[in-house]
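Novice: How does the following fold in three dimensions:
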Amino acid sequence: MTTILIVDDDILILNLVHIHLTEQGYHVLQAKDGMEALEVFKKEACDLAIVDVMMPFMDGYTLTKQIRKEFDIPVILLTAKNQIEDKEQGYQAGTDDYLVKPFEPKELSFRIKALLRRYDNQADESILSIGDTTINKKSYEVQIGNRTLLLPLKEFELLTYLVSNPKQVFSREHLINHIWGMDFEGDERTVDVHIKRLRERFSILTDDFKINTVRGVGYLLEIQRR
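Specialist: This is a model prediction of the structure:
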């Protein structure tokens, strides 16, 4: 069940949104200010936050910045203001959407569904899977069965690029430009060294894929069929 945290010092707004979202099938949590909201985050995993701007102890902008530092969830700011400067400050803080009071609960539901859909799509794009091997492009982790690996950055980027484009042959020059950038001052042997490390690292851990050398051209990743 999707969990939504509502943060507002107005008890009427809290109750209104709580009732409406509960009827929509969401699990709803409440907090009356930013400090209380952070305590809720420590105890509960939330999928989306609805945050009022004007609150005691910690305003909505500050809370949104804190959420952005620690969590990858959508945030909707609620405010009685409708000035362009306030909206600018909200988006600079990291909000995904902005809803001005008074608002229709049905409109809030539309916005929630749109944001959850967008974040779900982003989550899907951040995960690559081949057999028992999973690559998380957000956490930079490679998981094989129950084992989790943290690779050096360029090895991770190289592996991710090859896994994203299986059976496609890439020249060393192409890989240098894509992974290291066109301003890279090293030579193409850098690719060979990183490919060698990836082979040594994964050949003993999985047979889900194999990085093949195409003589005179470059490399390709082949998915091993079982």
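
Novice: hey, let's count contacts and neighbours off CA atoms from now on
Specialist: Fine.

Novice: quick one: the helices in this structure?
Specialist: 11-23, 34-43, 60-70, 84-93, 105-125, 153-164, 172-175, 189-202 (DSSP state H).

Novice: and of these, who's closest to residue 134?
Specialist: Proximity to residue 134, assessed across the helices of the chain by CA to CA, is greatest for helix 153-164 (10.2 Å).

Novice: Need the residues that contact that closest one.
Specialist: Contacts of helix 153-164 from elsewhere in the structure, counted by CA atoms under 8 Å, 6 or more residues apart in numbering, are 128, 135, 137, 140, 175, 179-180, 194-195, 197-198, 220-221.

Novice: Return the set of buried residues in that helix.
Specialist: Buried positions in helix 153-164, judged by neighbour count with 16 or more other CA atoms under 10 Å: 155, 156, 157, 158, 159, 160, 162, 163.

Novice: And stretch 101-110, by the same measure?
Specialist: Neighbour-count burial for stretch 101-110 flags residue 108 (criterion: 16+ other CA under 10 Å).

Novice: To check against the first, give me the structure of this:
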Amino acid sequence: MRLLLVEDDPMLGAAIERGLRIGGYTIDWAETGEAARAAARAQAYDAILLDIGLPDGSGIDVLRDLRAARDLTPVIIITASGRLDRKVEGLDAGADDYVVKPFDLDELLARIRANIRRHEFRPSDLLSVGEVTLDLSARLVRKGDEQTNVTAKEFRVLSALLRRAGQFISKGELESALYDDASDVESNTIEVTIYALRKKLGAGFIVTARGLGYMVPK
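Specialist: Now for the predicted structure:
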């Protein structure tokens, strides 16, 4: 997996880059906001680690430009500022996570994995299988011409299944799509959600295979 590190401090940047490479990632390192914008235009990344204080402006502006260009790459802000208003500003601008320096490398790697995992289940357009259509921007589900009311959990599970229609998704993967920490998930959450979706969309819309998980057939 390839990450973009945006950090202007040479020593800190080198340390982070070394740790991420040891963690198994390919790293591109940009030291300015303009270099970060150029890299994001030229290359698709699995995640971006973005410092706020850059020599040519704020990393928040870089983030806003990415989101304005409909770049949905997970962005983790890494900054020395732990002020609440800065965190709120970053998250409102479209950041997926916020890590305050100094941080533990193992925690950063865990946050990278969690954000990449969630992004895999984030559809970026309309998803349709048969009569069922999911509209992410409007957060609507339709069966044929009729709108189907679903809960937030049902919407996220259905999004994951439609995103990977024709492939089995394990229960654990679906739990990870719902929660940052799967250990907090009640044991029957996925089963209850799948049961509810079948009632609303049809008993055969989601199939189950022991040892493989759940799938929406194409």
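
Novice: re earlier: tell me the one of the contacts of helix 153-164 of structure 1 nearest residue 49 of structure 1?
Specialist: residue 137 (23.7 Å).

Novice: TSV for the buried residues of helix 153-164 of structure 1, including distance to residue 36 of structure 1?
Specialist: Putting those into TSV (distance: CA to CA, whole Å) gives the following:
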residue	distance to residue 36 of structure 1
155	41
156	38
157	39
158	43
159	42
160	39
162	45
163	43
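
Novice: farthest pair in these?
Specialist: 155 and 163 (12.1 Å).

Novice: quick check, nearest of the buried residues of helix 153-164 of structure 1 to residue 110 of structure 1?
Specialist: residue 160 (34.7 Å).

Novice: which residues touch the residue nearest to residue 47 of structure 1 when sequence neighbours are not counted?
Specialist: Ranked by CA to CA, 6 or more residues apart in numbering and with sequence neighbours excluded, the top spatial neighbour of residue 47 of structure 1 is residue 3, at 5.3 Å. Contact criterion CA under 8 Å, 6+ apart gives 26, 27, 28, 29, 45, 46, 47, 48 as the residues in contact with residue 3 of structure 1.

Novice: Among those residues, which one has the most neighbours?
Specialist: residue 48 (22 neighbours; other CA atoms under 10 Å).

Novice: surely that residue meets residue 4?
Specialist: Yes - in terms of CA atoms under 8 Å, residue 48 of structure 1 counts as a neighbour of residue 4; the distance is 5.0 Å.

Novice: what comes up buried for stretch 14-33 of structure 2?
Specialist: Taking 16+ other CA under 10 Å as the basis for neighbour counts, the residues of stretch 14-33 of structure 2 that come out buried are 16, 17, 19, 20, 25, 27, 28, 29, 30, 31, 32, 33.

Novice: any idea how far the residue nearest to residue 47 of structure 1 lies from residue 120 of structure 1?
Specialist: The gap separating residue 3 of structure 1 from residue 120 of structure 1 is 14 Å, by CA to CA, to the nearest Å.

Novice: Out of the contacts of helix 153-164 of structure 1, flag the one nearest to residue 84 of structure 1.
Specialist: Within those, distances to residue 84 of structure 1 taken as CA to CA reach their minimum at residue 137, with 34.8 Å.

Novice: Residue 127 is in contact with that closest one, correct?
Specialist: Yes - contact between residue 137 of structure 1 and residue 127 holds when scored by CA under 8 Å: they sit 6.3 Å apart.
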